[in-house]
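Participant: give the three-dimensional model of this entry:
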Amino acid sequence: MSQSNVVRIPVRDVAQQPLQWRALCSRDDLVPNSGVVAWHDGSQVALLYLPEHADKPLYAIDNRDPKSGANVIGRGLLGSIKGDLVIASPMYKQHFRLEDGHCLEYPEQSLRVWPVRLNGDVVEIGED
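Facilitator: Model (predicted):
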């Protein structure tokens, strides 16, 4: 294949900031060391607020448990396994890493995660 036929598509670095931030709720809507659920772009998003983790106190992860199909992840128990922050599904107790949504017990399961931040007292979610 000649170089003239090759189309180079730039790959977006996942560490880059999202293209746009959108206000989702306020800090007052969050519950410390627990989850609340917000509606975002057709999906239920579990917002997990860990204020004692100053470097990253907020996570946004899909609320739908892939094993049961129930929207319950935001009601799960937060903890740490081998240094990873996790949430345990209230249905089947499988653990999902907050950082990337991967399931520790079932590698074929994962949850979508969104970039999220506190901008003053506003919770903002990243959109592509």
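Participant: from here on, contacts and neighbour counts on C-alpha atoms
Facilitator: OK.
Participant: I'd assumed residue 28 was in a strand, is it?
Facilitator: No - if the criterion is DSSP: H, G, I helix; E, B strand; the rest coil, then residue 28 is helix and not within a strand.
Participant: and the helices in the protein, which stretches?
Facilitator: With DSSP state H, there are no helices along the chain.
Participant: sequence B follows; please return its structure for comparison with A:
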Amino acid sequence: MTSTIELTTTWARACAVSDLEPGWGEVALLDERQVAIVRVAGEEVYAVDHHDPHTGAPVMARGIVGSRGERPTIASPLHKEVYDLGTGECFTDPSLTLRTYRTRVVGGMLEVEVDG
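Facilitator: Next up is the predicted model:
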């Protein structure tokens, strides 16, 4: 007997992309989670956990947005650890990881994957 597992993806609507200022983070409460949303440019938007992996403080949306080479980054406003916005990898301390969420733009609205 073959069993199949159905995976469902739940997308939560966060805001209009036009409401986000490039290079600046905002916080959204999605499915009871605080998610930091960062618009890099155009419709290139990233979503990561709002809690700093090093301290647990809810501050990542106030982090410093930048880049390492071609990779968009965010630095914690507390201890300045630098994270890749796409992968959550920490460039300055490999023992730390920032949770990331997939995003998509549908009809000008940003949606964030909250389950999957």
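Participant: what TM-score comes out when they're superposed?
Facilitator: The TM-score (TM-score structural alignment, normalised by the length of the second structure) is 0.84; 114 aligned residues with a Cα RMSD of 2.3 Å.
Participant: list the contacts for residue 72 of the first structure?
Facilitator: Residue 72 of the first structure sits next to 63, 64, 65, 89, 90, 91 when contact means Cα atoms under 8 Å, 6 or more residues apart in numbering.
Participant: what residue of the second structure takes the place of it?
Facilitator: Aligned by TM-score structural alignment, residue 72 of the first structure pairs with residue 59 of the second structure.
Participant: separation between its match and residue 75 of the second structure?
Facilitator: 10 Å (Cα to Cα, to the nearest Å).
Participant: and what of residue 84 of the second structure?
Facilitator: Using Cα to Cα, one gets 9 Å for the distance from residue 84 of the second structure to residue 75 of the second structure.
Participant: of those two, which one has the most company?
Facilitator: Set residue 84 of the second structure next to residue 75 and count neighbours by other Cα atoms under 10 Å: residue 75 wins out with 24 against 21.
Participant: that one is in contact with residue 85, isn't it?
Facilitator: No - with contact defined as Cα atoms under 8 Å, residue 75 of the second structure does not reach residue 85; the gap is 9.6 Å.
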